[in-house]
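Chemist: pasting the sequence and the predicted model now:
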Amino acid sequence: MATNRDTQDNGQPPASDEKLQGLLAHLDEAIALLGEARDFAKPGKLPRVLDTARRVLLQPGGAAALESRARALEEAGVFLDSDWATPQYLLPYLTTYSLKSAEANTVVIEALSELRLLAVAKGDYSHTLISAEQAHHYLTQVMALNLWLLFSTPSEAERETQGRLAQIPRHLFRHLAERIGYEHIIDKLIEEIWRILQQRPIQVDSVKQMITQIAICQADPDIDLGISGQGADRLVSSLYGPSQGCREDPGLEVYRERLASMDNAALQGEATGFARAMHDTGLVSPYHPVLLRHLVDHNDHLLAEALGLSSTGRDCLMCYRELVHALIRSAVHPPTSQAVYGLALMLERGILYQPPVAPALWRQLGLSLSEWSQARLNLALGEAVSPRARLLEGVLCMLGLPLGVGQGNNPTCQSARALSMWAYNDPDYLLQMVAWAARDDEIVMHFEGEAISSMASLGGVAQSLPMDLDPVSLIVVPHLDRIYAEMGRRCADREGDPHRWVNPEFHGWWSGRGFRINVDVATGQLHELETFLRHFYASYHPYYNGNQPLIHPQPAGIAVTDSAARFIGWHAITILRVSLDPSDVMRVYFYNPNNDSGQDWGDDVRVSTAGSGERFGEASLPFEQFASRLYIFHYDPLERGELAQISQEELDRVTQYIHRSWGADRIPSADFQADSGPRPQDY
């Protein structure tokens, strides 16, 4: 039986559906005109497409109609020469600003981008730059950060600034939720948050925002989450109620007053609760600094309890008591709460026992920051605390979490890798770099005996100043980026890959002077692959190198592929160790600076970040699979030099992995000149 939802009284389709079909006809015509236009003429054709798309999005069913046209819209050039042209680099937290914009075109193009990624995530659009899994992860985070769009009506402020435009994000998110499934949004979001936290990144603001959104939804009586979201309790409590004294989230001032009246037994309970929550999640509640600042003047035993220290950390705290107290007073505030976790893990590492580290931290405490450094920290991180406190927080987090450094949305993996490597392996050198950059606005490094100044060097790999970084990276990376690029320029006329000479000079003496690459730089084709693999096995595999553990972290380069095993680009990583996992599978454990190491590289090559013997911040792959994505590595030429006698069967398996993925177009042939594809450049 027909209802009013199906037809009108006269048997005709509803007026809204008729209107939508008319708009879609106009839209298809506009898309065709945009697609036919030359690139220089597209800006003149684009407004008609965006205006028609805006009107479509305001109609019931409009979002679904645009999703089905996602490929056509992109191929026509809707995203051409804009930030949305590279979806693999989009940042979820920026969507909030775009969707709340008063500029109609900004809202519409953001909506079109989300619908494009939805089509990719659902497998309807095979994109060359982003995989279905990556698109799904991105949309999950976008929805988490904008949950209010699913459950609330436009606020007065939105109505004032956006008018009817405020309905578009809500129509969009209802469609996203229906396609992904309402019942899975919160649960998948929680799963995603835990997956990210297992990697212990330094930057957790976006994760905290997601958890805050979940907490708001849970507390709102008008929002029915059903049975979903049960696993969020630990996440929410870790931020807003980790202990008995603040379990109802009373506010910082109220909690400070409560601490003043607590006895030692109550304070012990507070310290234990905070420490457990922090080490369980890697997140620090804004209440935690209030407790630490209270305890620093009263009780070192409870201070150690509140930091969750083992005997190693306690000994370090007692040996360097005055320094730790000074660090807490200067760096630990509610807006810089993650400094607590960084401090705890730094003490656990015992690096203060290295003679230069404690004096270097005393220098950091009194460091005068340049005007440029202060302005940059304030601009990127706000002015809730002083720039010096922000930088100290970053220093503590980097020393405590050396594998948590991320490169952000920037092509600066070399610089991020260097910072991570120094924090991991040479912390006083890192502190020297921070002092030079923050105080002097200059870093001087040496390349083959010649000084290179960051201020005298030309531009780096990054085309603009990176802003989405942790405090230390924010100050130091621009200098390192310019120096790294200058080192590369000085090798430009040499035969072979410049990383042979740049990596040991840039990263440190421990980077092996032996160097292997399996791609011919001139042609981009595979070169001496078997020799490359046998050298790698002989240098790194315990069964073939005399069971010699890796002593120092080593720079390496990988060919990154997507979930369809298609080549994406060259990327810098650090090989940390090689050992058997709990299932007796030989694995390579490595550091990846790309913010999220858990990736599907196609052909059943899935990078693990937890559950296979990884320590916090490590990624891992079985040795064969790792070797299949490796294209550059360093080794000590004075160590055992004979080629590993690995079986031909194992060698063939690795080679087949390569030929099925990034090496498919790089196989040299006497009879057929294959497309060489992109050549190895600065990874």
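Modeler: Sure, I can see it. Residues are numbered from 1 along each chain as shown.
Chemist: please make it C-alpha for all contacts and neighbour counts, starting now.
Modeler: OK.
Chemist: how near is residue 578 to residue 636?
Modeler: Taking CA to CA, to the nearest Å as the measure, residue 578 falls 16 Å from residue 636.
Chemist: tell me the buried residues in the lengthiest strand in the chain?
Modeler: Ranked by number of residues, the top strand in the chain under DSSP state E is strand 567-580. Buried residues in strand 567-580, counting neighbours by 16 or more other CA atoms under 10 Å, are found at 567-579.
Chemist: try it against this one:
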Amino acid sequence: MNSAESVVTDPGVGKLTEKLEHAVSRLEQASAFAKSNHQAPVIDVARRLLTKSGGIEVLYEMAPRLDRAGVFAGTDWAAPASLIPGLVTATMRGGSAQTITIECLSELRMLAVATGRMHSTELSGDLARHFLTQVLAMNLERVFGMMDEAARVKAGPLDGAVSELFQFLLNHIGFDDILQSLIDEIWRILAQRPIQVGHVKAMITEIAITMANGAGSLGDARLGADRLISSLFGPTQTCRDDPGLTEYQSRLETIDFPGLQQEASGLARAMLDTGLVSDYHALFVRWILDTGQVTLLPTALGLSSTGQDALQCYSDLVHHLIVEAIHPGTAQALYGLVNLLERGILYSPPIAPGLWRQIALQPSEKASAALTATFGAALPPRVHLLAGTILALGLPLGIGQGNNPTCQSARAISMWSYSDPAYLLHVLFHATRQDTVLMHFEGTPISSAELPDALARSSMLDTDAVSTILVPHLDRIYGEMGRLCSDRGEDPHRWINPEFHGWWVGREFYIAVDVATGKLRDYEGFVREFYASYHPLYNGNQPLIHPQPAGLAVTDSSAVFVGWHAITLIRVGLDQEGEMRVYFYNPNNDSRQNWGNGVLVSTQGHGERFGEASLPFAEMVSRLYIFHDDAAGSLSDTPVPESEIETVRALAYGSWAADRIPE
């Protein structure tokens, strides 16, 4: 932009800034219930400022004041810590002018927090910066002006302003940091092997486009980026140039058998390296079945001797699962199939017939509508459901709750897949075909079809297929169980967890908090009981047989209490450095979290298996508030050292329990 243009636009910005000052003053003076009446003028002036040269700088300078005045009050942007980076792109592309303006103001607020210009009680500067890094990474085409023709045709009056905003954010965040952080973030997420990887694939696609256009500098991160991109778009030499599925199949038809063996091995290697499955891989396994070259299947799946044995015993079933469920549009299910075979669960008598029934299952009209709303209509709903079933059975710790307050239901699905996959198939069949799930609470039947909606939306757009069908039913049942024991004067999880999750849940129940007062109750006894139940040095070296539900007092990076959260205790053991750790499942989509006071949840590097999170034993206990145990009790009389108790107490008192200490 030249200086002449700056002279022309400066007066306009000045006048609009004055109008904004007046509008914000009125908003500041308005009472809480009247804020909504005074937000529109502020947003309207902000919208006009966004389109002026220098206007974004003005809005950035005023971001702290706009937030304090209440421009976000009563909107979806009111709680910055709850915002989701993945939703920004859709809002900027398809939102109304008012919605886009609020989104832009929200990004500027995040930037103000990230740069230290503004303090937020809800999130730290590092978290705000992390949020903006993800937003920029998912909108690289705007940052570098690489929007395609379709995007340009559909561009609205604020599109130029939005692109300017992203450039403004980039200037403050730094591009190199974005790409390298993004690549590190992708590898960190993939190390947890989640079922839902659509957002990861979208970010990898953006990186590929950026690199193809020569933008950005990757430096040491290039190798990691190349591995990610090739895993999706060119996992083998035959498809290294990303030729498209039709051309790839034509090339396969010209390759000799040794070459096909190399192709199968290369595809499997890329899948097992990243946990991502290329559409080329899905086409390859379908093609070898169609052409009668099934001897290549074990190699294409990268199976160990355990998986090969299961494949040999159940080859007809596996072939049908591939034909019915695994397409280029559902390629990720292939990784689920590999893990299903490696788990050996097909040897459990009900699983194979349960999967045969699932193959033939036609979802009800309501279930079909929910699946189509979530996954689109390119493939039939039954295909998405069968693919999702394979993933859920293969990756029980990869199930996530999405952006839904349904950790209990997500935990139940994960636990059933882990410990009782036949039961998962049972409830999924009835929910899909009959639109109901029947469970019992202390002998009383509860049918989800007869209950009102609870926390879960009837249409869940950010979860796997099994969760899309089951969670609304399970959420209603969980709520009803809570109602049935709401008058007992104690935490309802004492009775709900064994009835809701399964017979293996321990009947002994321990809680650190007095339900009536919210204060700690015999906290030292609570800690000692957990050590005696789960720590190998104090429980007679007894392993954890069945995963157990537990409740966390979740804290943020400042160790401030956030809320209660459901997890699953999976196992306890020594890591490679000899430190005793608790390994657990967290239904959150990202298990690596900072809970403050030096409590950093790990997902890799400390002996974690795919999908597990872990903490040193004392740190884990310091964030627990409920757990279950087998009524048999501890098999050891070894006392827990007072130093261990004191370590846990200090961590708890310095975080979630700070205002719960009894007087």
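Modeler: Received, thanks. Just so it is clear, the model here is predicted, and its values are computed rather than measured.
Chemist: now the longest strand of the first structure on the second structure. Mean distance?
Modeler: In the superposition with the second structure, the average deviation recorded for strand 567-580 of the first structure is 0.5 Å (mean CA distance after the TM-score superposition for the first structure).
Chemist: so the next helix or strand after that strand aligns onto which residues of the second structure?
Modeler: Later in the chain than strand 567-580 of the first structure, the nearest helix or strand by DSSP states H and E is strand 586-591. The alignment of strand 586-591 of the first structure onto the second structure (TM-score structural alignment) spans residues 580-585.
Chemist: which residues are contacting that stretch?
Modeler: Residues outside stretch 580-585 of the second structure that contact it (CA atoms under 8 Å, 6 or more residues apart in numbering): 397, 567-575, 591, 608, 611-617, 620.
Chemist: may I see the buried residues of the helix or strand where residue 186 of the second structure lies?
Modeler: Secondary structure assignment for residue 186 of the second structure, by DSSP H and E: helix 175-190. In terms of neighbour count (16+ other CA under 10 Å), helix 175-190 of the second structure has its buried residues at 175, 178-183, 185-187, 189-190.
Chemist: distance to residue 456 of the second structure added to the residues you listed, as CSV?
Modeler: As requested, the buried residues of helix 175-190 of the second structure are exported to CSV (distance: CA to CA, whole Å):
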residue, distance to residue 456 of the second structure
175, 38
178, 34
179, 35
180, 36
181, 33
182, 30
183, 32
185, 28
186, 28
187, 30
189, 25
190, 26
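Chemist: ok, the most centrally placed residue in the first structure to residue 413 of the first structure distance?
Modeler: Note on the first structure: the residue nearest the mean C-alpha position is residue 595, at 2.0 Å, using CA atoms, centre = their mean. Using CA to CA, residue 595 of the first structure is found at 10 Å from residue 413 of the first structure.
Chemist: what do you get for residue 308 of the first structure?
Modeler: Per CA to CA, residue 308 of the first structure is found 32 Å from residue 413 of the first structure.
Chemist: go on, residue 622 of the first structure?
Modeler: 23 Å.
Chemist: do the same with residue 42 of the first structure
Modeler: For residue 42 of the first structure, the distance to residue 413 of the first structure - CA to CA - is 34 Å.
Chemist: the two - which one has more neighbours?
Modeler: Neighbour count, other CA atoms under 10 Å: between residue 42 of the first structure and residue 413, residue 413 has more, with 23 against 18.
Chemist: can you pull out the strands in the first structure?
Modeler: Going by DSSP E, the first structure shows strands at 444-447, 450-453, 514-517, 554-561, 567-580, 586-591, 619-622, 630-635.
Chemist: once aligned to the second structure, how far is the last one on average?
Modeler: The superposed strand 630-635 of the first structure is, by mean CA distance after the TM-score superposition for the first structure, a mean 0.5 Å from where its aligned residues fall in the second structure.
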